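Undergrad: for reference, the sequence and a predicted model appear below.
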Amino acid sequence: MISMEIERKFLVTSEDFKNQSEKKEKIVQAYLNSHAERTVRIRTKGEKAYITVKGKSSENGLSRFEWETEIPVEEAKDLLKIAEPDPIEKVRYLVKIGSHIFEVDEFHGSNEGLIVAEVELNREEEEFEKPEWLGEEVTGDKKYYNSLLSKNPYSQWKNSK
């Protein structure tokens, strides 16, 4: 099913979110296609696996088309073998703040040290409660897209900001 994904993305200023987390899962993902117009992602998340196709982001970076379906884990592992180099490794923490769930990704591997929080919204102008550990908004900043972090990892640009 194709849906419209609306989300805002923020840097995280402390690890306080870990104490508020309801759940955490290890994620490994890589891209079969990371073209700016569309990405095709393979992801293992806990004991499940998915293939996801995302369209081009809106001009403000808040929304884009997304299609995702679950696939067998063994098939995902096979597809990861032919994916573009440098898969993304991260632990995702789910943190409920008010009526929203923040997905906080603590990156590992070549993106070690980067922590990003995303909140999905029902509409672009929707209000939401901001926790104290939420830092600078990076919605629409393409260098924080996972598909670009796999090509230009945080470890290569974090000191040149």
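TA: Structure's in. What do you need? Residues are numbered from 1 along each chain as shown.
Undergrad: from now on I want contacts and neighbour counts done on CA atoms only, so please keep to that.
TA: OK.
Undergrad: please compute how far the longest strand belonging to the chain lies from its chain's middle.
TA: Counting by DSSP state E, the longest strand found in the chain is strand 21-35. Centroid separation between strand 21-35 and its chain, computed with CA atoms, centre = their mean, to the nearest Å, is 7 Å.
Undergrad: against which helices or strands is it packed?
TA: Applying 3 or more CA pairs under 8 Å, 6 or more residues apart in numbering; DSSP states H and E, we find strand 21-35 packed against strand 38-45, helix 73-81, strand 88-97, helix 146-149.
Undergrad: which residues are contacting the last one?
TA: Contacts to helix 146-149, defined as CA atoms under 8 Å, 6 or more residues apart in numbering, come from residues 30, 31, 34, 39, 88, 111, 142, 143.
Undergrad: which parts of the following helix or strand past that helix are buried?
TA: Of the helices and strands lying after helix 146-149 in sequence (DSSP states H and E), the nearest is helix 154-157. Neighbour-count burial for helix 154-157 flags residue 154 (criterion: 16 or more other CA atoms under 10 Å).
Undergrad: before we move on, what about stretch 61-77?
TA: Buried, per 16+ other CA under 10 Å, within stretch 61-77: 61, 62, 63, 64, 65, 66, 68, 73, 76, 77.
Undergrad: take the one below as the second:
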Amino acid sequence: MIEIERKFLVVSEDYKTNANTKTRIVQGFLNTNPERTVRIRIKGDKGFITVKGKGNKTGVSRFEWEKEIDLTEAEQLLKIAEPGSIDKIRYEVKVGNHVFEVDEFFGDNKGLIIAEVELSSEDEIFKKPEWLGQEVSGITKYYNSQLSKVPFKNWVEK
């Protein structure tokens, strides 16, 4: 239940040519407390509830628990979520032995593209594709829970 994930900005749309899947995701948060976030997500035609704990010092590892829930329940829970939501398309791109999840954001976060790769340890080696830019692991403004409150369009420095 510990998720180890590194996060990067994306510098080009070249990832799209190698994407295996493309799925729309809409999500909101029932709780955005930094100690624990509770997310409701509709991914394609499925609903999910996820609880995430506070990240470690590097921001790369943190507790995560997720469970699939009924789509109608997810839709109802989104109606009582905190203000602000996330709308994005997720592309899954296999690079070497890893799959990068590349999120292209829309709405108030349009223009932001972030890639994440899950690892089995914080020091695991992985191949970095040419479209991968600056690492933003552990920088909280890039967390979806924070993007729902302070969207990319409102950032002074981008």
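TA: Good, I have the coordinates. What you see is a predicted model; the values in this text were computed from it and never measured.
Undergrad: can I get the buried residues of stretch 61-77 of structure 1 in JSON lines including distance to residue 4 of structure 1?
TA: Below are the buried residues of stretch 61-77 of structure 1 laid out as JSON lines (distance: CA to CA, whole Å):
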{"residue": "61", "distance to residue 4 of structure 1": "12"}
{"residue": "62", "distance to residue 4 of structure 1": "10"}
{"residue": "63", "distance to residue 4 of structure 1": "7"}
{"residue": "64", "distance to residue 4 of structure 1": "6"}
{"residue": "65", "distance to residue 4 of structure 1": "5"}
{"residue": "66", "distance to residue 4 of structure 1": "6"}
{"residue": "68", "distance to residue 4 of structure 1": "12"}
{"residue": "73", "distance to residue 4 of structure 1": "26"}
{"residue": "76", "distance to residue 4 of structure 1": "24"}
{"residue": "77", "distance to residue 4 of structure 1": "27"}
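Undergrad: which one of the residues you listed sits closest to residue 7 of structure 1?
TA: residue 62 (5.6 Å; CA to CA).
Undergrad: contact partners for the closest one?
TA: Residue 62 of structure 1 neighbours (CA under 8 Å, 6+ apart): 6, 7, 8, 124, 139, 140.
Undergrad: quick one: map the second one onto structure 2.
TA: Alignment of residue 7 of structure 1 against structure 2 is given by TM-score structural alignment, with residue 5 as its counterpart.
Undergrad: next, count neighbours for that match.
TA: 18 (other CA atoms under 10 Å).
Undergrad: same question for the one 4 residues further on.
TA: The tally of other residues near residue 9 of structure 2 (other CA under 10 Å) stands at 20.
Undergrad: so it touches residue 117, yeah?
TA: No. Residue 9 of structure 2 is not in contact with residue 117 according to CA atoms under 8 Å; the separation is 11.8 Å.
Undergrad: now for residue 94 of structure 2: which residues touch it?
TA: With the criterion set at CA under 8 Å, 6+ apart, residue 94 of structure 2 makes contact with 18, 19, 20, 100.
Undergrad: filter those residues down to the buried ones.
TA: 19, 100.
Undergrad: make TSV out of the contacts of residue 94 of structure 2 and add distance to residue 148 of structure 2.
TA: Rendered in TSV, the data for these read as follows (distance: CA to CA, whole Å):
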residue	distance to residue 148 of structure 2
18	29
19	26
20	27
100	22
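Undergrad: what is the nearest of the contacts of residue 94 of structure 2 to residue 45 of structure 2?
TA: Checking those one by one against residue 45 of structure 2 (CA to CA), the nearest turns out to be residue 20, at 17.9 Å.
Undergrad: could you check how far that closest one is from residue 102 of structure 2?
TA: 11 Å (CA to CA, to the nearest Å).
Undergrad: again, but for residue 52 of structure 2
TA: To residue 102 of structure 2, residue 52 of structure 2 is 20 Å away according to CA to CA.
Undergrad: also residue 87 of structure 2?
TA: In terms of CA to CA, residue 87 of structure 2 sits 13 Å off from residue 102 of structure 2.
Undergrad: and residue 108 of structure 2, by the same measure?
TA: 18 Å.
Undergrad: of these two, who's got more company?
TA: Neighbour totals were compared for residue 108 of structure 2 and residue 102, and residue 102 leads with 27 against 18 (other CA under 10 Å).
Undergrad: show me what contacts the alignment partner in structure 1 of the more buried one?
TA: Using TM-score structural alignment, the equivalent of residue 102 of structure 2 in structure 1 is residue 104. Listed by CA under 8 Å, 6+ apart, the contact set of residue 104 of structure 1 reads 17, 92, 93, 94, 95, 115, 116, 117, 118.
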